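1. what's the 3D shape of this:
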Amino acid sequence: MNINLDAYDAIVVGSGPNGFAAAILLQQQGLQTLLIEGADTVGGGMRTKEVTLPGFKHDICSAIHPMALASPFLSTLPLTEHGLQFVFAPNEVAHPLDTEDAVILHRDLDQTALALGKDSMTYSALFEPFVNQWEDLSRAVLGPLRIPRNALLMAKFGLKALPSAAMIAKSFQTTEAKALWAGLCAHGIQPLENLTTAAIGMMLGTVGHRFGWPIAVGGSQALADALASYFMAIGGEIQTDYWVDDIKQLPNHKVLLLDMTPKQVLSVKGLALRTGYRNQLKAYRQGLGVFKMDWALSEPIPFRNPEVMQSSTVHLGGTYEEIALAEYQTAQGRIPDAPYVLLSQQSLFDSTRAPAGKHTAWAYCHVPHGSTVDCTEIIENQIERFAPGFKDIIMAKHSFNTQQMESYNPNYVGGDINGGVMDLAQLYTRPSFSLTPYRTSNENVYMASSSTPPGGGVHGMCGFHAARIALEDHFKIKITL
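-> This is a model prediction of the structure:
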């Protein structure tokens, strides 16, 4: 497809949440900005397609969006005016156990804590300071390493976020509290014994209690479409179906921002990156992969506990010990028999997702990087474990292994949906050792992907900070949140 050859102030390549955030901020500041997407639709991980049967809409990657509401930038955009609607389930998260019990994360922190019995006060103390001061905290943690305005709050958060999930779990006495904590922390896609694995649990629990875990009506594509609509409304331009592998393909521009992982950046010709910087990108470490599944169902999943059916997200894996073992085995290059599974039934709360009376389900488990092992059976067995009869209601199914995920979206290198492992060594120094890791060795080129701080998630803050730095470097425009 031919591209508009007019000159631009800025070009952004990649239309995931970070690419959109970068392009929107640049356009808001008066820069004529072009957003380029290689696929035929915008969205990156925010795409919705009929992959099983006609009329069944499935989110390909991101499905639940707590960080979109919590984002200091995306939350400021008038996306409801551009068609975006969120719907909330009665419960934010459910974690069923082998008994008929289930641990529930409610928006109300006190309600959640009260149900944890002996761990009520411990749980409240873990989250309450940050739920109440999210605005200050978010500006500190959702960006590069820098001196925060509220240093005391950040220090308190760091004391709880920098340890391993395993260390924090020792403060809980009950099976229920430990299981809920494990389910939150395992979103980090690494062994729970690793340092900083408490950070993702702290973040997701905090925003769950502050904002909830919302579902975009019509699918994740609705969030991408709303961002596109707003971007074009303020004068931005979008070109889809245009893969960039050489900057000679691009119109004239002053700055270039890449919503790409290091592997992709290294493949683009003509970027004129210094050898030392290229070597840092080559040494960047990708994380574990995911095996993703979607189902068309004849009825809702028959969980033994009805509260699970009223939850936005379901964490399947049993006890803390079981989840910790599964994540450890995966990091050792093995496929666990009973994996940790993230699951959602969006059609229970959004009737646009499936024909009347029918339902969708979305799930994935963690697997070794680049694995091509078919995990359909172990995922379905794990669901059946907590919802006997699940397999009987399957009308059709679709799966992606890690290589298929990467083919669908090149940012998912080896099935890694976080843009690189988010461990202690790469939490802030991603993808290079710099206080401004969005800059590359080419002063006109910036990285704006989840391979920069604060990492994976539909928050757009990687793109926001990349654009913020570019604005200051080249246009003397200083942006503060």
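2. all contacts plus neighbour counts: C-alpha atoms, from now on.
-> Will do.
3. skipping adjacent residues, who's closest to residue 138 in space?
-> residue 72 (6.9 Å; C-alpha to C-alpha, 6 or more residues apart in numbering).
4. who's in contact with the one you found?
-> 135, 138, 139, 461, 481 (C-alpha atoms under 8 Å, 6 or more residues apart in numbering).
5. farthest pair in those?
-> Greatest spatial distance in the contacts of residue 72: 135 and 461, 14.0 Å, computed using C-alpha to C-alpha.
6. more neighbours, those two?
-> residue 461 (33 against 14; other C-alpha atoms under 10 Å).
7. so what's that one up against?
-> 18, 21, 71, 72, 73, 142, 143, 453, 454.
8. with residue 147 instead?
-> Contacts were defined as C-alpha under 8 Å, 6+ apart; by that measure residue 147 touches residue 140.
9. any idea how far it is from residue 429?
-> Distance, residue 147 to residue 429, using C-alpha to C-alpha, to the nearest Å: 15 Å.
10. and if you look at residue 401?
-> 29 Å.
11. more neighbours: which of the two?
-> Counted by other C-alpha under 10 Å, residue 401 and residue 429 do not tie: residue 401 has more neighbours, with 24 against 20.
12. the strands in the stretch 101-250 of the chain, which residues?
-> 102-105, 215-216, 237-239 (DSSP state E, counting those that start in this stretch).
13. buried residues in stretch 462-478?
-> 462, 463, 464, 465, 466, 467, 468, 469, 470, 471 (16 or more other C-alpha atoms under 10 Å).
14. other residues contacting that stretch?
-> Outside stretch 462-478, the residues that reach it (C-alpha under 8 Å, 6+ apart) are 17-23, 25-26, 73, 143, 255, 257, 259, 436, 438-439, 446-450, 452-455, 479.
15. another one to check against the first:
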Amino acid sequence: MDRRDVDAVVVGSGPNGLAAAITLQQAGASVLLLEAKDTIGGGLRSKALTLPGFVHDVCSAIHPLAVESPFFKTLPLAEHGLRYVFPPLSAAHPFDNGRAAVLEKSVEATARRLGADAGAYDRLLAPIVKDWPRLAPELLAPLHIPDHPLAMAKFGLQALPSAVTLANRHFRTAEARGLWAGMAAHALQPLTNLTTSAIGLVLMAVGHVKGWPVPVGGSGSIADALASYFLSLGGKIETGVYIDHISQLPSARAVLLDLTPRQLLQLAGHRFSSLYKWQLGRYRYGMGVFKIDWALDGPIPFTAPECRLAGTVHLGNTLEEIARSEHITSQGGHPEHPFVLLAQQSLFDTGRAPAGRHTAWAYCHVPNGSEADMTAAIERQVERFAPGFRDLILARHVMNTAQMQAYNPNYIGGDINGGIIDIGQLFTRPALRLSPYRTSAKGIYICSSSTPPGGGVHGMCGFHAAKRALKDLF
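-> Model (predicted):
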């Protein structure tokens, strides 16, 4: 196939770019996927960042939304090498008193550990879990008239308030409030913001429906399976192709850009209307992240035994401490006790490290564009709940916000969500339009996490963008 003889070009091979390319190719279009780096994946890459024999996930690590993605579930990814392993506990949240709250597979088992809040937890989560098969396609989609309005209305009533408000309405115990705060803090914004409850409810529901899995071999295995399937359909992939202007692309009926608004303006701003350019220029990016990968001489010695059975551990103690940390960060500060998200993949995927040794992955939130080194603060938080942790460190690899953006240009200022998902951008990312994926220039679409439903490894932004392009042009 001649390089210019294509129906569609997709720029960027993250999960959304791959999903868009697959959707178009499935529909019979000829698709060329271009990636600037030497390897595909975007946020789905795994490398030996520290010592030989240690495999680290460069960005995303645990994948609850990948395994429950309405689009990914339709693909034969297992036939293309993708395997998941499910830790006994999806997530654990330790406290200073040595205890931990946990996210178990069932609502009932999780609730039983929450004492006086058992009933409240069950009443909050059980209906969402029951409705999840109807909710998932609705939530992971652009704004539309829902097919299941009653289920969506019930979810919306719980999801619209801030995480702090929801906690005050439902929970009294430190355990339930802390567990909830760790889930909601995945929103990368102050817990007093409206809609921060949405991400916490989704993550908890998916944990109860399916679990939070670890992809065997590293997060890159998800990208590899998606790419393998795309190639099996007849698609084409070219790596090492950096595009800084749309004129560099081969002629095609549709161009889909797995990029954020800032890059969209750089590549094709001259093709857009003044109004659309103004809207993209006003798009807001959220908190960044500071990330550490460790090579360890043994498993992390958490005081709470439940933490040793969890793929993900949230380090932040109480809701009040986490809320304070996220508020300080949102105001441009660097808290002494940051909220830390930690993953310990090698406990369950033993090929990630040499025998008897382990990997660990963690990040904390920092102001967008921060150059601060949060290594000591993060390691103090781990040591706080796992005395002796520092003694196990064989090597570490750190990435500040600038290094995160250099690794993946979509991470503007270290923002891994492609823009803040607050009430102001929940329904208008990246601009207020009838279709968020269609730009003002015919044939050019945006398919990144800067479109609905936002960040996460689920591919739904790319899937919906491709469906829009197919309806418009093919």
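16. TM between them?
-> Here the TM-score for the pair of chains, by TM-score structural alignment, normalised by the length of the second structure, is 0.99; 473 aligned residues with a C-alpha RMSD of 1.0 Å.
17. now secondary structure and distance to residue 373 of the first structure too, for the buried residues of stretch 462-478 of the first structure, in CSV please.
-> Output for these, formatted as CSV (DSSP: H, G, I helix; E, B strand; the rest coil; distance: C-alpha to C-alpha, whole Å):
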residue, secondary structure, distance to residue 373 of the first structure
462, helix, 32
463, helix, 33
464, helix, 36
465, helix, 37
466, helix, 36
467, helix, 39
468, helix, 41
469, helix, 41
470, helix, 42
471, helix, 45
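18. for residue 115 of the first structure, state which of the residues you listed is nearest.
-> Nearest member of these to residue 115 of the first structure, counting by C-alpha to C-alpha, is residue 462, at 36.4 Å.
19. what's the counterpart of that closest one in the second structure?
-> Under the alignment by TM-score structural alignment, residue 462 of the first structure pairs with residue 461 in the second structure.
20. against residue 473 of the second structure, how distant is its match?
-> 18 Å.
21. what range in the second structure does stretch 157-168 of the first structure sit on?
-> Against the second structure, stretch 157-168 of the first structure falls on residues 155-166 (TM-score structural alignment).
22. straight-line length of that stretch, end to end?
-> First-to-last residue span, stretch 155-166 of the second structure, C-alpha to C-alpha: 13 Å.
23. please state the offset of that stretch from the chain centre?
-> 20 Å (C-alpha atoms, centre = their mean, to the nearest Å).
24. what kind of secondary structure is residue 301 of the second structure in?
-> coil (DSSP: H, G, I helix; E, B strand; the rest coil).
25. which residue is the nearest non-sequential neighbour of it?
-> Of all residues beyond its chain neighbours, the one nearest residue 301 of the second structure is residue 386 (5.0 Å), with distances taken as C-alpha to C-alpha, 6+ apart.
26. that neighbour and residue 302 touch, don't they?
-> Yes. Using C-alpha atoms under 8 Å, residue 386 of the second structure is in contact with residue 302, at 4.0 Å.
27. picking that back up, got CSV for the contacts of residue 72 of the first structure, with distance to residue 406 of the first structure too?
-> Putting the contacts of residue 72 of the first structure into CSV (distance: C-alpha to C-alpha, whole Å) gives the following:
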residue, distance to residue 406 of the first structure
135, 34
138, 30
139, 31
461, 23
481, 34
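28. which one of those residues is nearest to residue 299 of the first structure?
-> The closest of the contacts of residue 72 of the first structure, once distances to residue 299 of the first structure are taken by C-alpha to C-alpha, is residue 461, at 37.8 Å.
29. how much space separates that closest one from residue 374 of the first structure?
-> 34 Å.
30. buried residues of the longest helix seen in the second structure, list them for me.
-> What stands out as the longest helix in the second structure, according to DSSP state H, is helix 118-139. Residues of helix 118-139 of the second structure classed as buried: 118, 120-122, 124-126, 128-129, 131-132, 134-139 (neighbour count, 16+ other C-alpha under 10 Å).
31. run the chain-centre distance for it.
-> 21 Å.
32. quick one: that helix to the first structure mean distance?
-> For helix 118-139 of the second structure, the mean distance to aligned residues of the first structure following superposition is 1.2 Å (mean C-alpha distance after the TM-score superposition for the first structure).
33. and the contacts of stretch 462-478 of the first structure, which are buried?
-> 17-23, 25-26, 73, 143, 255, 257, 259, 436, 438-439, 446-450, 452-455.
34. in helices, which of the residues you listed appear?
-> Using DSSP H, the subset of those located in helices is 17, 18, 19, 20, 21, 22, 23, 25, 26.
35. now for these, which pair is the farthest apart?
-> 17 and 26 (14.3 Å).
36. contacting residues around the counterpart of residue 113 of the first structure in the second structure?
-> Using TM-score structural alignment, the equivalent of residue 113 of the first structure in the second structure is residue 111. Contact analysis of residue 111 of the second structure by C-alpha under 8 Å, 6+ apart lists 117, 118, 119, 121, 122.
37. can you convert the residues you listed into JSON lines and add a column each for distance to residue 226 of the second structure?
-> Formatted as JSON lines, the contacts of residue 111 of the second structure follow (distance: C-alpha to C-alpha, whole Å):
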{"residue": "117", "distance to residue 226 of the second structure": "41"}
{"residue": "118", "distance to residue 226 of the second structure": "40"}
{"residue": "119", "distance to residue 226 of the second structure": "41"}
{"residue": "121", "distance to residue 226 of the second structure": "36"}
{"residue": "122", "distance to residue 226 of the second structure": "36"}
